[in-house]
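Peer 1: any chance you could fold what I've pasted below:
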Amino acid sequence: MRSAMTSAELATSEPRVAVAAPASTVVRPAAAGRENSAVDTARPTTDHRGPTGGFRRDIEGMRAVAVALVVAYHAKVPLFGGGYVGVDVFYVISGFVVTTVLLREFANTGSVSILGFYARRARRLLPAAMVVLSATLIASWWWLPLQLQWIATQAVASVAYCVNFLLARNSVDYLDSMRRESPLEHYWSLAVEEQFYLCWPLLLIVLLLWARRRRAAGPMAGGHAGLPVVLGVVGTLAGASFMLGVWLTAHSPGYAYFGSPARAWELLAGALLALGLPTVARIPARLAAGLTWVGLAAVVAAALLFDGATRFPGYAALLPVAGTALVIAAGSVPHTGGAVGLLGRTPLQWTGRLSYSWYLWHWPFLVIGAALLGGTAIPWQNLALVAGALLAAVVTYRLVEDPLRRARVLAVRPWRTIGLAAVASAAAVAVAVSAVLVRPTVAGTGAPVDTAAVLSASTDVERDLRRLVAASVAAPAVPANLTPPLPQVTADIPTVFQDGCVVLKITDTGTDHPCGYGDPTAAHTVVLFGDSHAGSWFPALRELVTARGWRLIVMVKGFCSAASVRFRLDSVNRPYDECVQWRDRALDRIRELRPAMVVTSSTNYTFGDPVGVFTDRDQVWADGWAGTVAELRSHGSQVVFIGDVPWLPPTVVDCLAVHLDDARTCHGAVDDVVLEPRRRQLTADAVAGHGVLVVDPTPWFCTTTVCPALVGNVVTLRDGNHISATYSRLLWRVLDERIGRLGA
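Peer 2: Okay, the predicted model is just below:
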């Protein structure tokens, strides 16, 4: 996902078609008794040659531009932080091409065969999509066995073309939004298009039939007003969708990005172009040539200027959509000297032809490849992976996509295509179900180690823990007695996240969630305060307060740092004001409780920059922490500040599953995974100046050079940056040693 988001996030290309020219196009009737399949069998001939139409090499070239931007973005190629706009390019092209096809059929036969339309869509999109989906499921069975349940769920949702709404729903829930990237997430854009295809032909037919009746009724009925009214209706729908997208971008970015209602205007923009071709044809040739360059520059500029912090789609999507529309519109006019010459070059035509298959393959290659490479891939490795995906696309295009699209045995009988589509979809679902029912065995073969026994018997817990960490750096194989077993590690979440005591919804600002643990009549109360990284310390702290006979109150909100800083949350592309409101209310509640101790912690790696003008981002965060602890200390509470944990790759557990015989592949260098070292030091100094006990947990996870993925027989971080509940629980004694008699 683009950020998450998803991070990613792409669009599917549309069929290669011969698009009619705008003016007085001659349409020959289909041969009696068979479907007119000219749109699916058109071959590239020459550049646009006038009113009789021709293969649109500029559109094929724009497909190449779109897929290249998307692939570059996901491969983390520098400068292309806004490469996700390739999805918008594809959508405009799709709306234009599909509407042109429908208009041509209506002009040809007086109606549109809905069955024939869906058969063409299925023949064009389904074969390659189901092949890649099934292959990805099989590859995931081998290399991402711990994600099979989630990947299979996405596979079924992809077959049903509703995976976009699954991802939109997950984006507003903290635990779901923190899932690892799935190799099938990119099917969301295909779902958006299919939902559009389901509705648009029916609406267009109704509008066209209405317009024809108006023309037949004669001037007295306003017959010549039919087309303007059709354009008005479609334009109104596009405008409503656009405004919905703008509103959702501000209030529910996940639904704005993944939801078809908020994206429909981009496809309708292409549809409006197709409906208005006679008017577009009047553009002067010299102006048309210039407009193609302006449009192409707008698309490229969006890819270079936008990034993860851009509020997208929202108003920003106008730039790539308008740019694509300009290229298509101006390319409909015969001219020389425009961008059509560039877009028509052989490399772009070849890439455009493969764009759909390359789009389908590139994301599984990147996600699964990263797991095989130890959890992350550097840019040159990503480029190698997407090159491999391009090779797979060539094979898929030649053996699956193109032959089935051209198969006359399917084209002449739409029901055959529908039947084949049903069988292919059912087969993909069967693969998904089988992958879940027959899971591979994932167990280490290394010598057993009992981390819990070592620490419970220790008389110097921190010393012995550091020895375990050092031994784990050198140990090759995953221990045979891993606790919990690898398939259960990602679900090893502290109970506080599951019992309603943590604010998980991004938009929730309430403080009625705090829960109490331990002795409710205890003389001493401890408050755990912060974001999900603070919540990860709950098992350790619960053991500690139980041993001391204290009471524990939890005040935790996902993504919400305890530091008094107003910051942007990249995943929602706006200031995270809900965090500010929740934090202020939580501080008020803590003031009322007057606890003996407040234990606070938050991620050191924020999901967006502070709001406002600043010259030193790190200092802003250090000052924010100083403000928070000053407030906590003002009512007499002792404060313990626990620094952030290392950040291993989010696929660290998948890496261990793939490298059972050499866990060292999954370890991280301290310099790479202990993030924001300057901010860490500034923050520690700032809070220590207010009499706060600073606890740096790094030695409990790392040596001076390496942070192992596991310590003894316990995985430390269940998702790369949240402590597993089991490991957190084992750390209670070392945390108790650090706290000493503070607050007693």
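
Peer 1: rest of the way, CA atoms for contacts and neighbours
Peer 2: Fine.

Peer 1: quick one, what contacts residue 394?
Peer 2: The neighbours of residue 394, taking CA atoms under 8 Å, 6 or more residues apart in numbering as the test, are 354, 357, 358.

Peer 1: typo on my end, residue 166
Peer 2: Residues near residue 166 by CA under 8 Å, 6+ apart: 154, 157.

Peer 1: hang on, the earlier thing: redo the contacts of residue 394 as a markdown table? Include distance to residue 321 and neighbour count.
Peer 2: Formatted as a markdown table, those follow (distance: CA to CA, whole Å; neighbours: other CA atoms under 10 Å):
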| residue | distance to residue 321 | neighbour count |
| --- | --- | --- |
| 354 | 22 | 26 |
| 357 | 23 | 27 |
| 358 | 22 | 28 |
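
Peer 1: mind putting the residues you listed into CSV with distance to residue 314 and secondary structure?
Peer 2: Below are those laid out as CSV (distance: CA to CA, whole Å; DSSP: H, G, I helix; E, B strand; the rest coil):
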residue, distance to residue 314, secondary structure
354, 30, helix
357, 28, helix
358, 27, helix
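
Peer 1: out of those, who's nearest residue 195?
Peer 2: Nearest to residue 195 among the contacts of residue 394: residue 357, at 20.1 Å, using CA to CA.

Peer 1: wait, isn't the closest one in contact with residue 398?
Peer 2: No - in this structure, residue 357 is not within contact of residue 398 by CA atoms under 8 Å, at 10.2 Å.

Peer 1: one more to put side by side:
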Amino acid sequence: MAASGSAQPETARHFRSDVQGLRAVAVLLVLVYHAGVSAVGGGYVGVDVFFVISGFLITSHIVREVQTKGRLDLVAFYSRRARRILPAALTVLAVSAAVAYLVIPPFEREGLLQDATATALYVPNMLFAAQDTDYLTAEAPSIFQHYWSLGVEEQFYLIWPILLVGILALCGRRRWAVWTAVAGLVTASFAGCLALMSVSESWAFFALPTRAWELGVGGLVALAVSQGARIRGPIGGALAWAGLVMVVLAGLTLSDATPFPGVATLLPVLGTALIVFCGAERHSPAWLLNRAPMQFVGSISYSLYLVHWPLVMIPEAALGADGTLPTTAKVALSAAAIPVAYLCFRFVEEPFRRRPAKARVEHRRTVAVSLAASVSIGVVAATSANAVSHMPIHAGDDAPPYRMETDPVGTDFVPANMSPDLRSAPDDNPDIYRDGCVRGDGESDPSGCQVGDEDAPTVALFGDSHAAHWQPALKPIADDGDIELDINAKSSCESVTTLDDPRGSDSCVEWREGVIDRLNDDPPEVILLANYAVHATEETDEDRGDYWRDSLEQTVEALPEESEVVVMAGTPTMPAVPASCLSQHVEDAERCAANRETTLEEGLDAPTRQAEKAVAREDEHVQRLDLTRYFCNDESCPAVIDDKLVYRDSHHLTRTFSASLEPVLRERLEPVIEGVKQA
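Peer 2: You can find the predicted model right below:
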């Protein structure tokens, strides 16, 4: 959203009450979506509505000033933007950071302050893109994640005035040339967005170049309006109504599973453009958008957007491992955001926005003070993040070295000698991520990565990130020359799934089928299938067990008959991210264990696990390898065993713990390989 909520027209003469009401529609869509109301699964499109509005308003202002004064005063322009955007944004940022720091688990404080640093410096969207954040499905979203759109708009405001003034100067009075040039930029940005979607959805979602077309569409509408273009009467009113229907329809029909941004983004963007272009007509939805409640919400929409997310996320983050807020609580907090937003609007946003700044020296002072405030907050946050990174998070005592055994008893405290330590846990990934061996978004190369003696029996590891987390246990066996390890892993793409799965992305299907074809061309002795069954079955309308069984049978049938197929049982899904939980309970690590009967999300008798057992019983070429007894006992699955941290997140093993299971994995694979040789 960002400045669109506050970047209101300069004078009453140019005020568009219908646009003000449209802001209300946009922010309410976002609020309801973030509250977890499933009926509004596409409420995130409210941000796209704001982008179009911002592009329209800013372009209108620039064109109007150039037409009336012959030039654009950039210092005054940036001064006005700073006074309207930054006071509320920086106030909410500082207050949110301070409150969140006090209540969130210690493990998360460094990340909180890093996010605050990027936000203060106007680049949170770039940070989230670099972190490969999935805005629509993030498990533990940043408290400042909503600032990504503010980053996009701030970056747009830095570039667009200079670019547009240049276009106006080059094209002169040729209005068609100006419109064509801007349309070309919009088209290029949209094409880039579609192209990048197949490579990195995160960068496509967060980066300015791939979202600028939405603001550019608003700019095109502004150029058309400034040139006197208008569709009046009943036709114009009907088009405006159609636009509103498009926006609402996008909010109701899109979901977290919709590839976004992409072609689906056209629905809310073009709908908004129609409303802005035609919405002032008598037959348009202006009568609805002009109602007092809509005008009130529209007037505070910027502050409301800023405060609603931390009001929901900080209490949820404070719960840590103890759970998440129910939807009713999120709805209540979202409603409470309205009076809080009004206070922010009345006492922070409005005083700065209304303060006149006519002298050029005052404009310069405003820009300088704004930059100084942003940099100061950024420096404080960055310095604090560095200090936090050196604070220990453990109980102070050591634990004995890890002893691999079944039914392990968990360590009841966080050891000072734990490996990896809590801060290192998220990055304790298999080396194959760093080496580029795990295929990412949009990648479909089925060639795999081979390690070990080419003359040794080949073991093909095939699956998603759960296949990848077994690589540290398998690599030493390959390094010893006992096997050639053929690694075929792609994040969030299962090897066990219906091959024409409509939920799978094109790159997943292409990669999976390519790997199966390659394995059939040169059959390995053993194929290890390892997948996250929870992810693979969570969206199916069928019975989870039946779906997984059918998918597994179909995949096994597609694999070479000469190969022995071994299905690796999935690792348990913990009730919370262990590192976060353990940082809250360094003296009571048992609080972070998963109870076998009640707290395991999938349980150890999940339908998918039973399906795997059934397939192994009925197909003589399929075996099942279950190492659960090495990280769970009869009562629980501990987060810490001796001096080892078991999980790097809620369901992936740490590289360190996976490597420690090498002896048992070697022991279990030897008879399988020997059996294939003898056959």
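
Peer 1: next, count neighbours for the residue lying closest to residue 643 of the second structure once chain neighbours are set aside.
Peer 2: Spatially, and ignoring its direct neighbours in sequence, residue 643 of the second structure is nearest to residue 418 (4.6 Å; CA to CA, 6 or more residues apart in numbering). If you count neighbours by other CA atoms under 10 Å, residue 418 of the second structure ends up with 21.

Peer 1: which residues does residue 418 of the second structure contact?
Peer 2: By CA under 8 Å, 6+ apart, the contact set of residue 418 of the second structure is 398, 399, 643, 644, 645.

Peer 1: list only those of these flagged as buried.
Peer 2: 399, 643, 644, 645 (16 or more other CA atoms under 10 Å).

Peer 1: the second one: what's it in contact with?
Peer 2: Right, the one you point to is residue 643 of the second structure. Applying CA under 8 Å, 6+ apart, the residues near residue 643 of the second structure are 398, 399, 400, 401, 402, 411, 415, 417, 418, 419.

Peer 1: secondary structure element holding the residue most central in space within the second structure?
Peer 2: Residue closest to the average C-alpha location in the second structure (CA atoms, centre = their mean): residue 134, at 1.7 Å. Here residue 134 of the second structure, judged by DSSP states H and E, is contained in no helix and no strand.

Peer 1: with residue 410 of the second structure instead?
Peer 2: Applying DSSP H and E, one finds residue 410 of the second structure in no helix or strand.

Peer 1: same question for residue 598 of the first structure.
Peer 2: Under the criterion of DSSP H and E, residue 598 of the first structure resides in strand 597-601.

Peer 1: any idea which helix or strand comes after that strand?
Peer 2: For strand 597-601 of the first structure, the following helix or strand on the C-terminal side (DSSP H and E) is helix 617-633.

Peer 1: so which other helices or strands are in contact with that following helix?
Peer 2: Secondary-structure packing of helix 617-633 of the first structure (3 or more CA pairs under 8 Å, 6 or more residues apart in numbering; DSSP states H and E): helix 577-593, strand 638-642, helix 677-688.

Peer 1: mind running it again at 10 Å?
Peer 2: Helices and strands touching helix 617-633 of the first structure, by 3 or more CA pairs under 10 Å, 6 or more residues apart in numbering; DSSP states H and E, are helix 577-593, strand 597-601, strand 638-642, helix 677-688.

Peer 1: quick one: the helices in the stretch 151-300 of the first structure?
Peer 2: In the stretch 151-300 of the first structure, helices defined by DSSP state H, counting those that start in this stretch lie at 163-171, 174-177, 188-217, 226-251, 253-258, 260-275, 277-280, 285-305, listed in chain order.

Peer 1: so the third one versus helix 226-251, what angle?
Peer 2: Meaning helix 188-217 of the first structure. Relative orientation of helix 188-217 of the first structure versus helix 226-251 (axes from the mean of the first three to the mean of the last three CA atoms, to 10 degrees): 150 degrees.

Peer 1: thanks a lot, catch you later.
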